[in-house]
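>>> The following comprises the amino acid sequence and a computationally predicted model.
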Amino acid sequence: MGHNHSHHHHCHHSSGKNLATAFFLNLGFTIIEFIGGFFTNSLAIMSDALHDLGDSLSLGLAWYFEKRSTDQPTEKYSYGFKRLSLLGAIVNSVVLIVGSIFIISEAIPRLLNPQHTDAKGMMWLAILGILVNGAAVLKLKKGNTLNERVVMLHLLEDVLGWAAVLIASIIMQFWNAPILDPLLSIAISIYVLINVFRNMKQCVQIILQGTPEGISSKKIKEEILKREEVESVHDCHVWTMDGEYNVFSSHIVVNENLNLSELESLKCVIKKTLHDKFKLEHTTIEFEQVGTDCEYLGCN
């Protein structure tokens, strides 16, 4: 028992350390990007710097929430602090939307009147970007948590973005094609906006307590009804706290001849089945007998 606790604590500490390393790498390079984008007069670099600023916010929040994930629920916050991640995602999204619109508004005039950029400077920044983001990816690749895996995929996309900047900067060194810079900055900004709106849609779904992606209430009911002791299932609700921690509650009508011990045993079996098959972390079950007036009890 003590060994498991120690192992969990070690994994949690390792996860936080990996995220912290990735955060400081990304934040440091974001500052370099903004300075480099200014001196090379490259909107593509500036737009990717904005993208990396969003990543830094995400990494910082992921690191913070990883540290807070072991906090116990309080009397005021009985479910704990899992939904803080939604607040962080919304703040991050607003920053990225405002920044991306600004970059696009700056890039459109440059399409009509392209400006000279320091292609060689762009190339060296792109190489540095690939190395820094690549190092962060390798650091997080060793992690076991979902938090680390999601952030790792995000940073992997950054490596690909920097590869595009590198190719464009090399082309501009051999051909006079300054229009590539505003084109690339618009492409990066649109890509960022698409991902932001996708994340915002998921946040709204979670806030409205929608059924989590990949989970079907109908299939959950069918699974419960497979038990011969169960007569019917109603008043089912399934939602998620933060996109990972899923919650389920329902009223289950059972045979009249079940005693308290048998009900407890049935409840344990159902909870384990739902956890294993549908990844439901928190399940609340209320048993009823045939003929119980649910409306009288204030149920729906």
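Received, thanks. Numbering: from 1, shown residues only.
>>> alpha carbons only for contacts and neighbour counts from here, please
Will do.
>>> Was I right to think Val196 contacts Ile97?
Yes. Here Val196 lies in contact with Ile97, judged by Cα atoms under 8 Å, at a distance of 7.4 Å.
>>> Of the two, which one has the most company?
Relative neighbour count places Val196 above the other of Val196 and Ile97, with 21 against 18, counting by other Cα atoms under 10 Å.
>>> residues touching the more buried one, list them.
Taking Cα atoms under 8 Å, 6 or more residues apart in numbering as the criterion, Val196 is in contact with Ser93, Leu96, Ile97.
>>> hmm, try it at 7 Å
For Val196, the contact set (Cα atoms under 7 Å, 6 or more residues apart in numbering) comprises Ser93.
>>> what's the following helix or strand after the helix or strand hosting it?
In this structure, Val196 sits in helix 180-207 according to DSSP states H and E. Moving toward the C-terminus from helix 180-207, the next helix or strand (DSSP H and E) is helix 217-225.
>>> Give me the next element, helix or strand, following that following helix.
Reading on from helix 217-225 to the C-terminus, the next helix or strand found by DSSP H and E is strand 230-240.
>>> Can you name the residues in contact with that next one?
Under the contact criterion Cα under 7 Å, 6+ apart, strand 230-240 has outside partners 206, 209-212, 221, 225, 246-255, 300.
>>> Report the distance from the helix or strand that that strand is followed by to the chain centre.
On the C-terminal side of strand 230-240, the closest following helix or strand by DSSP H and E is strand 246-254. What separates the centre of strand 246-254 from the centre of its chain is 27 Å, taken as Cα atoms, centre = their mean, to the nearest Å.
>>> Lys82 - nearest residue in space that isn't next to it in sequence?
Using Cα to Cα, 6 or more residues apart in numbering and skipping the chain neighbours, the partner closest in space to Lys82 is Asp242 (5.9 Å).
>>> For Thr145, see how far away the one you found is.
Going from Asp242 to Thr145 by Cα to Cα, to the nearest Å gives 15 Å.
>>> take the one below as the second:
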Amino acid sequence: MCSHHSHHHHNHNSTENISVAFFLNLFFSIIEFIGGIYTNSLAITSDAIHDLGDSISLGLAWYFQKMSNKKPTKKYTYGFKRFSLLGAIINSIILLIGSIFIIINAIPRIINPEASDAKGMMWFAILGIIVNGAAVLKLRKGSTINERVVSLHMLEDVLGWVAVLITSIVMQFWNLPFLDPLLSLLIAAFILYNVFKNGNESIRIILQGTPKKISIDNIKAKVLTFDEIKDIHDCHLWTMDGQYNILTMHLVVEEKMDWQKVNELKKAIKTMLHDDFNLEHVTLETEVFNEDCAYINCV
């Protein structure tokens, strides 16, 4: 019961964290567009496009995170936890499109550089570090994949603004206008790298791959330490959203075990699996030693 309450409280915090990041990002995106036009800086304008994309995807993430807190229904018997993952995927797609847009606009500016207001860039960079830094601090303790993707976006922005700050200071002392579009390309490359990295994890979850930090071999080894368990059949492990993990398993036991002992054994194994492997939903079925496994594809 305590575990369920803790999980619900965590989901509530996740929703609140994402909503704070959404409003911070949306407000600052508007400021950035004004700043990018005012300073004639492609780096700031590019980051504004990036942040606007973030704002749209953050809004979606906020909506999907709220939806993921709903209780299971007849249509969605596992609940709505995977809806938060859908938000993370849409988020990554928007960032991918935004990064390509930045690259297309940055290359001509490197070939034919245009002067930028370096001092104006510097002040916007300081403001950017403060605003995006506040969002990172709000999200850094999050453990859902949605929060990690959103936190990564905010951290990218902080690092991007640090780079803009350094570049703007350099440009105040030396006439190097190509640094501004070059910085845009570097920011875009960094974003693309992380989009593919996080997209990989999201696809793994959708395809019902095993959770990254849990080994199915370690689970089997631990279950087989129970003397009553002679073998394991039909073992399947997957995750709903990168956090809520599910396991089904057939336990082969001796014929002489009565239902009460089997029930006690199942309870002990479920407790162990929850405590040692963070498995939230475990389904165990028992078979006698000489019984054929009912499934052909037994892992």
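Nice, thanks for sending it over. Predicted, not measured: the structure shown is a model, and the values here were computed from it.
>>> picking that back up, what subset of the contacts of strand 230-240 of structure 1 is buried?
Burial by neighbour count, judged by 16 or more other Cα atoms under 10 Å, picks out 206, 211-212, 221, 225, 246-255 from these.
>>> helix/strand/coil for Glu295 of structure 1?
coil (DSSP: H, G, I helix; E, B strand; the rest coil).
>>> do the one 3 residues further on as well
When the structure is reduced to helix, strand and coil (three-state DSSP), Gly298 of structure 1 reads as coil.
>>> follow-up on the earlier one: between the buried ones among the contacts of strand 230-240 of structure 1, which is nearest Phe24 of structure 1?
Checking those against Phe24 of structure 1 by Cα to Cα gives Ile206 as the nearest, at 29.6 Å.
>>> Who's the closest spatial neighbour of that closest one, skipping the chain neighbours?
Computed as Cα to Cα, 6+ apart, the closest residue to Ile206 of structure 1 that is not its neighbour in sequence is Thr240, at 6.3 Å.
>>> Could you do Ile18 of structure 2 as well?
Once its chain neighbours are removed from consideration, Ile18 of structure 2 has its nearest residue in Trp62; the separation is 5.6 Å (Cα to Cα, 6+ apart).
>>> what's the answer for Lys271 of structure 1, then?
Thr283 (6.3 Å).
>>> One more: Ile171 of structure 1?
Ala177 (7.8 Å).
>>> which secondary structure element contains the one you found?
In the assignment (DSSP H and E), Ala177 of structure 1 maps to no helix and no strand.
>>> and if you look at Val149 of structure 2?
Residue-wise, Val149 of structure 2 maps onto helix 145-173 under DSSP H and E.
>>> which helices and strands does that helix pack with?
Applying 3 or more Cα pairs under 7 Å, 6 or more residues apart in numbering; DSSP states H and E, we find helix 145-173 of structure 2 packed against helix 82-111, helix 118-139.
>>> how close does the longest one sit to structure 1?
When structure 1 is overlaid, helix 82-111 of structure 2 sits 1.6 Å from its aligned residues on average, using mean Cα distance after the TM-score superposition for structure 1.
>>> same question, the last one
Superposing on structure 1 places helix 118-139 of structure 2 at an average distance of 1.8 Å from its equivalents, by mean Cα distance after the TM-score superposition for structure 1.
>>> So for that helix, what gets flagged as buried?
118, 120-122, 124-125, 127-129, 131-136, 138-139.
>>> And for the first one?
Within helix 82-111 of structure 2, the residues that qualify as buried by neighbour count (16+ other Cα under 10 Å) are 82-96, 98-99, 102-103, 106, 109-110.
>>> So what's the residue count around the residue lying closest to Ser41 of structure 2 once chain neighbours are set aside?
Taking Cα to Cα, 6+ apart as the measure, Ser41 of structure 2 lies nearest to Ser116, with 5.4 Å between them; neighbours along the chain are not counted. Applying other Cα under 10 Å, we find 24 other residues in the vicinity of Ser116 of structure 2.
>>> tell me the contacts of Ser116 of structure 2?
By Cα under 7 Å, 6+ apart, Ser116 of structure 2 lies in contact with Thr39, Asn40, Ser41, Pro177.
>>> Skipping adjacent residues, who's closest to the residue nearest the centre of structure 2 in space?
Central residue of structure 2 (Cα atoms, centre = their mean): Ile145, 2.7 Å from the mean position. Taking Cα to Cα, 6+ apart as the measure, Ile145 of structure 2 lies nearest to Gly242, with 6.1 Å between them; neighbours along the chain are not counted.
>>> repeat for Leu185 of structure 2
Taking Cα to Cα, 6+ apart, and ignoring the residues beside it in sequence, Leu185 of structure 2 has Ile103 as its nearest neighbour in space, at 5.8 Å.
>>> what's the answer for Val223 of structure 2, then?
Using Cα to Cα, 6+ apart, the nearest residue to Val223 of structure 2 is Ile269, at 6.8 Å.
>>> Following superposition onto structure 1, what is the mean distance for whatever helix or strand the one you found lives in?
Element membership of Ile269 of structure 2, judged by DSSP H and E, is helix 259-277. Helix 259-277 of structure 2, aligned to structure 1 and superposed, deviates on average by 1.1 Å (mean Cα distance after the TM-score superposition for structure 1).
>>> quick check: that helix aligns to which part of structure 1?
Matched against structure 1 by TM-score structural alignment, helix 259-277 of structure 2 falls on residues 260-278.
>>> What are the contacting residues of the matching stretch?
Applying Cα under 7 Å, 6+ apart, the external contacts of stretch 260-278 of structure 1 come out as Ile215, Ile224, Leu280, Glu281, Thr283.
>>> I'd say the third one and Ser249 touch.
Put plainly, it is Leu280 of structure 1. No. The pair Leu280 of structure 1 and Ser249 does not pass the contact test of Cα atoms under 7 Å, sitting 10.1 Å apart.
>>> hang on, the earlier thing: for the helix holding Ile269 of structure 2, which residues meet the burial criterion?
Residues of helix 259-277 of structure 2 classed as buried under the neighbour-count rule (16+ other Cα under 10 Å) are Val262, Lys266, Ile269, Lys270, Met272, Leu273, Phe277.
>>> what is the orientation angle of that helix with strand 245-253?
An angle of 140 degrees separates the directions of helix 259-277 of structure 2 and strand 245-253 when computed by axes from the mean of the first three to the mean of the last three Cα atoms, to 10 degrees.
>>> Count the neighbours of the aligned residue in structure 2 for Leu160 of structure 1 for me.
For Leu160 of structure 1, the aligned position in structure 2 is Leu159, judged by TM-score structural alignment. Counted with other Cα under 10 Å, the burial measure for Leu159 of structure 2 works out to 16 neighbours.
>>> Done for today, thanks.
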